[in-house]
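Student: fold the following and give me the result.
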Amino acid sequence: MMTSEVLIIGGGEIGNALYNLLLTNKRVTPHVWDINPRKSTTKKDLDDLLEEANFVFLAIPSTVIGEVAKRVKKKISKETIVVSLTKGISGNRNRLSSEILIKIFGKNRIGILGGPMLAEEMKKDIQTKASLGANGRVFGIINPLFKRTNLTLEHSTDIQGVAAAGILKNIYAISVGVIDALNLGDNVKGVIFKESVMEMEILIKKLGGRPKTAYSLAGLGDLEATGNSDYSTNRTLGKKLVTSRGKVTLVSEGSASIPYLIKRIGLNNLPPLAETIYKIVEKRRNPLREIEKYLAK
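Tutor: A predicted model of the protein is given here:
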């Protein structure tokens, strides 16, 4: 029986969760490689692993995705598929992961994976679903990897939109943490979720995706999971901005993406809730005062 060689670059929480999930498919042989050897599941050299890989999953920070992707391209075969789990904007020209991968590999070899995939829950063998942004051919090649696993893939042809949704849901999840820490109740949280998704429609379009992707697993689905979960660094940051009396040093994927989003679309183009989050996170404005001002508009 032929097996697919899968290389996961990045031995963090999501990289390890994906590795353990793929182990349940007997037709897949996964490996994790990390710059820190303690986080790798193999002692093989990265270049050797790349030459053997049928699939490469990038579970790495957005700041290094371009650099890593260029190294990957030099060693993989022309048939190897590359999938990004990265949720952020690269500081290199403020590009989304989709834009970087398409430029390096082309649309016919890449996918963007996004959705409610909290690593801590995946490790507990709890089922979930996610969106894979890819063309039909690539989706058909990747989908069998997840057969007989606890992750079901939903196909989206909006590659750019799935990448954009992954960035935006992290930013809006911060506001959910703020609301909960302020004890403003479920009514206000309901308002925040509704407004978040409506603004995500606007921003996804500005970032080159389709507005309706805001309502997909990569958008609304992941926002619900990230905003409500105590496993989420974005939610935790929102709470700390309310409860910490000293300086908040925690950085989340969402907070790290805000400056790059502004550079990409302009501060004046931020919708009202996104602007409120910017003021709370970047300007360290009083969270309660800013939320009250937003709700009164």
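Student: contacts and neighbour counts: CA atoms only from here.
Tutor: Fine.
Student: host element of residue 32?
Tutor: Using DSSP states H and E, the element containing residue 32 is strand 28-33.
Student: same deal with residue 73?
Tutor: Using DSSP H and E, residue 73 sits within helix 65-75.
Student: hmm, who's touching that helix?
Tutor: 47, 50, 51, 58, 86, 90, 97, 100, 101, 104, 105 (C-alpha atoms under 8 Å, 6 or more residues apart in numbering).
Student: any idea how far that helix is from the chain center?
Tutor: 19 Å (C-alpha atoms, centre = their mean, to the nearest Å).
Student: buried residues, the helix or strand just after the strand holding residue 32. List them.
Tutor: Next helix or strand after strand 28-33 toward the C-terminus (DSSP H and E): helix 46-52. Within helix 46-52, the residues scored as buried using 16 or more other C-alpha atoms under 10 Å are 46, 49, 50, 52.
Student: helix 46-52 packs against which elements?
Tutor: Judged by 3 or more C-alpha pairs under 8 Å, 6 or more residues apart in numbering; DSSP states H and E, the packing partners of helix 46-52 are strand 4-9, helix 65-75.
Student: redo that, cut-off 7 Å
Tutor: Packing partners of helix 46-52 (3 or more C-alpha pairs under 7 Å, 6 or more residues apart in numbering; DSSP states H and E): helix 65-75.
Student: compare with the first, here's sequence two:
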Amino acid sequence: MIKQTIAVLGPGSWGTALSQVLNDNGHEVRIWGNIPDQIDEINEQHTNKRYFKDIVLDENIKAYKDLGEALAGVDAVLFVVPTKVTRLVAKQVAETLDHKVIIMHASKGLEPGTHERLSTILEEEIPADLRSEIVVVSGPSHAEETIVRDITLITAASKDLEAAKYVQQLFSNRYFRLYTNSDVIGVETAGALKNIIAVGAGALHGMGYGDNAKAAVITRGLAEITRLGVKMGANPLTYSGLSGVGDLIVTGTSVHSRNWRAGDALGRGEKLEDVEKNMGMVIEGLSTTKVAYELSQELGVYMPITTAIYQTIYEGKDVKTAILDMMSTEFKSENEWSTADAD
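Tutor: Below you'll find the model as predicted:
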């Protein structure tokens, strides 16, 4: 692929790691953010120490405070901002862009209130004459490993296969590889909902449980993620792939996962407000839990792990009590699909 110019919106850990991948592939990378000191640090020190203490970025990676400058003449735009601000940033991009680009996003969540997927938000806020079909970049990936060029395989999903192939070629190299997929609903819901299960897996660890419990929560978690996703229109096979079980394994078993660490702290008895304060980064699984719980009630989908985490976070129930209550009442068929089927 010839050299492309890409604006990466969001200089967090994942945005920074993906910027390095794109730079390694010879593309011009422009990182945009709204924290001036962080932008200055990237440009002057070539570091982003809030997320990576020992990593030095290539000098060719430039950071921008002005969105208009970052977007000028770009071929593609990659959103890597928290779910709660995706709509706001999309509005700003729509007001600033003056030409058609490839639009990608690599965030994982569902919008509170609307329950919408991120690609839907981008479709709503950025006019069709300024963008491609949205391409979702998602899968089992820790920024801490990608930034040191560890082997990573993830998915590029879009309703437009050509757009997905463009993104596949944009990112793929000797250590970072993308596989295309047309099931946008499946890839996005898998990426968002696995964060809830990771909180549950972390909570079990914090409570002192071992590998048996870990296997149980991951496997049963995959079942309820699949039930909700299929109800929303996803292909069930997607949940057996990289963006499904792959992402669930990496997020539900690793100390690199902030969702797992949040659950672990809750399981050890820390208060929720202290967990959020100490993390210093967005814990997407917490807000996604509320959205998923509301969707499960609305669509009649049986999601006991999500319900237990919801009760802990939003109803003040003790996490140990919530999980043990779930375990003591879960006498169900392994392949149930809805609340009605599970009774």
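Student: sorry, back to before: tell me the angle the strand holding residue 32 of the first structure makes with strand 4-9.
Tutor: On the basis of axes from the mean of the first three to the mean of the last three C-alpha atoms, to 10 degrees, strand 28-33 of the first structure is oriented at 20 degrees to strand 4-9.
Student: residue 83 of the first structure: which element?
Tutor: If you go by DSSP H and E, residue 83 of the first structure is part of strand 81-84.
Student: matching residues in the second structure for that strand?
Tutor: Mapped onto the second structure using TM-score structural alignment, strand 81-84 of the first structure spans residues 102-105.
Student: name the SS class of the residue nearest the centre of the second structure, please.
Tutor: The second structure has residue 108 as the residue nearest its centroid, 2.3 Å off, counting by C-alpha atoms, centre = their mean. Assigned by DSSP: H, G, I helix; E, B strand; the rest coil, the conformation of residue 108 of the second structure is coil.
Student: from what I can see it touches residue 190, true?
Tutor: No: at 8.7 Å, residue 108 of the second structure and residue 190 do not qualify as touching, with contact defined as C-alpha atoms under 7 Å.
Student: excluding its backbone neighbours, what's nearest residue 230 of the first structure?
Tutor: Computed as C-alpha to C-alpha, 6 or more residues apart in numbering, the closest residue to residue 230 of the first structure that is not its neighbour in sequence is residue 236, at 6.7 Å.
Student: tell me the counterpart of that neighbour in the second structure.
Tutor: That one, residue 236 of the first structure, aligns with residue 261 by TM-score structural alignment.
Student: helix or strand: which one has that match?
Tutor: Here residue 261 of the second structure is assigned to helix 258-267, by DSSP H and E.
Student: any idea which element residue 186 of the first structure lies in?
Tutor: Assigned by DSSP H and E, residue 186 of the first structure belongs to helix 185-206.
Student: got it, and residue 162 of the first structure?
Tutor: helix 159-181.
Student: superposed on the second structure, what's the mean shift for that helix?
Tutor: For helix 159-181 of the first structure, the mean deviation from the second structure after alignment is 0.9 Å (mean C-alpha distance after the TM-score superposition for the first structure).
Student: whereabouts in the second structure does that helix align?
Tutor: Against the second structure, helix 159-181 of the first structure falls on residues 184-206 (TM-score structural alignment).
Student: quick one: distance of the matching stretch to the chain centre.
Tutor: Centre-to-centre, stretch 184-206 of the second structure and its host chain are 9 Å apart (C-alpha atoms, centre = their mean).
Student: re earlier: now do the helix holding residue 73 of the first structure and strand 4-9, the angle between them.
Tutor: Using the same axes, to 10 degrees, the inter-axis angle of helix 65-75 of the first structure relative to strand 4-9 is 140 degrees.
Student: mean shift of helix 65-75 of the first structure relative to the second structure?
Tutor: Compared with the second structure after fitting, helix 65-75 of the first structure deviates on average by 2.1 Å (mean C-alpha distance after the TM-score superposition for the first structure).
Student: would you mark the buried spots in that helix?
Tutor: In helix 65-75 of the first structure, counting by 16+ other C-alpha under 10 Å, buried: 65, 66, 69, 72, 73, 75.
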